[in-house]
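K.L.:
I'd like to go over a predicted model; first the sequence, then the structure.
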Amino acid sequence: MIERIETGQRMSKIVRHNGVAYLCGQVGEGATVAEQTRTCLARIEGLLEKAGSSPGRILQAIIWLRDMADFAEMNAVWDAWVPEDQAPARACGEARLARDDLKVEIIVTAACD
């Protein structure tokens, strides 16, 4: 069974199937990549909770940065957030994001109940 949570015309924020939660891309708020990463990860935590999951159950993360020069700043926030010894498979690349003020977007897939 496929379960869609917080579904709109364009997308669902969460899709659950066979014990896996797929989250739509999340962005954050703030002037710096660190601020945006923190608020983005907080949104991810909220969605993971709704999906019956948690940061320690993330299987894969895909991170898009507007500028790879922000890689270290984003990683400082990410590294403090990921539970010790539970880092997911991860990719990070540079991309043009949906709005000019966005500096980071994160997409996660996680095991769920």
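P.N.:
Yep, that arrived.

K.L.:
from now on I want contacts and neighbour counts done on CA atoms only, so please keep to that.
P.N.:
Will do.

K.L.:
what ranges do the helices span in this protein?
P.N.:
Assigned by DSSP state H, the helices in the chain fall at 33-51, 71-81.

K.L.:
out of these, which is the most enclosed?
P.N.:
Per-stretch averages of neighbours, counted by mean count of other C-alpha atoms under 10 Å, single out helix 33-51 among the helices of the chain, with a mean of 20.

K.L.:
that helix - contacts with which helices or strands?
P.N.:
strand 12-17, strand 20-23, strand 26-27, helix 71-81, strand 104-111 (3 or more C-alpha pairs under 8 Å, 6 or more residues apart in numbering; DSSP states H and E).

K.L.:
quick one: contacts of the first one?
P.N.:
Residues from elsewhere that reach strand 12-17 (C-alpha atoms under 8 Å, 6 or more residues apart in numbering): 1-7, 21-24, 47, 51, 112.

K.L.:
measure Ala21 to Ile63 for me?
P.N.:
17 Å (C-alpha to C-alpha, to the nearest Å).

K.L.:
show me which of these two is the more surrounded one.
P.N.:
The neighbour count for Ala21 versus Ile63, taken as other C-alpha atoms under 10 Å, is higher for Ala21 (27 against 20).

K.L.:
second one coming, line it up with the first:
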Amino acid sequence: MIERQDTNQRMSKIVKHNGTVYLCGQVGEGDTVTDQTHDCLSRIDALLEKAGSSRERLLQVVIWLADMADFEEMNAVWDQWVPEGCAPARACGEARLARPALRVEMIVTAAC
């Protein structure tokens, strides 16, 4: 069975299937990569909780940065957020994001 939450014509914020949670891409608000990363991770926490999961159950995270020069700044926030021993498989690349002000977007897969 596939369960979709917060669905509209374009996408679902959460999709659950066979014990796995898939989140739509999450971005954050703020003027700096640090601010946007904090906000993005807070949104991820809220969606994981709503889906019955948590950051301790992360499987994979794909991170897109508008500029790879922001890699270390984003990682400084990321490293404090990920629980010890629970680091997911992860990829990080550079991409043009949906709006020019956006600096970071994360796509999360986790276990229920």
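P.N.:
Perfect, thanks for sending it. The shown structure was predicted, so the numbers you read here are calculated from the model rather than taken from an experiment.

K.L.:
give me the TM-score for this pair.
P.N.:
Once superposed, chain against chain, the TM-score is 0.99 (TM-score structural alignment, normalised by the length of structure 2); 112 aligned residues with a C-alpha RMSD of 0.3 Å.

K.L.:
if we can go back for a sec, any chance of a markdown table for the contacts of strand 12-17 of structure 1, columns distance to Asp79 of structure 1?
P.N.:
Below are these laid out as a markdown table (distance: C-alpha to C-alpha, whole Å):
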| residue | distance to Asp79 of structure 1 |
| --- | --- |
| Met1 | 34 |
| Ile2 | 32 |
| Glu3 | 31 |
| Arg4 | 30 |
| Ile5 | 28 |
| Glu6 | 28 |
| Thr7 | 31 |
| Ala21 | 22 |
| Tyr22 | 21 |
| Leu23 | 20 |
| Cys24 | 21 |
| Leu47 | 20 |
| Ala51 | 23 |
| Cys112 | 22 |
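
K.L.:
only whichever of those are buried, select them in PyMOL.
P.N.:
Filtering the contacts of strand 12-17 of structure 1 down to the buried ones (16 or more other C-alpha atoms under 10 Å) takes a single PyMOL command:
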select buried, resi 4+5+21+22+23+24+47+51+112
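
K.L.:
relative to Trp81 of structure 1, which of the contacts of strand 12-17 of structure 1 is nearest.
P.N.:
Taking C-alpha to C-alpha as the measure, Trp81 of structure 1 lies nearest Leu47 of those, at 15.3 Å.

K.L.:
in structure 2, what residue corresponds to that closest one?
P.N.:
The alignment partner of Leu47 of structure 1 in structure 2, by TM-score structural alignment, is Leu47.

K.L.:
look up how far Ile107 of structure 2 lies from its match.
P.N.:
Per C-alpha to C-alpha, Leu47 of structure 2 is found 12 Å from Ile107 of structure 2.

K.L.:
what touches both of these two?
P.N.:
Leu23.

K.L.:
check whether Arg96 of structure 2 really touches Met68, as I assumed.
P.N.:
No. Taking contacts as C-alpha atoms under 8 Å, Arg96 of structure 2 lies outside contact range of Met68: 11.2 Å.

K.L.:
show me which of these two is the more surrounded one.
P.N.:
Met68 (16 against 13).

K.L.:
excluding chain neighbours, what is closest to that one?
P.N.:
Excluding the flanking residues, the one nearest Met68 of structure 2 by C-alpha to C-alpha, 6 or more residues apart in numbering is Glu94, at 5.7 Å.

K.L.:
near that neighbour, how many other residues are there?
P.N.:
16.

K.L.:
so Gly93 of structure 2 makes contact with Leu65?
P.N.:
Yes. Checked against C-alpha under 8 Å, the pair Gly93 of structure 2 and Leu65 is within contact range at 6.2 Å.
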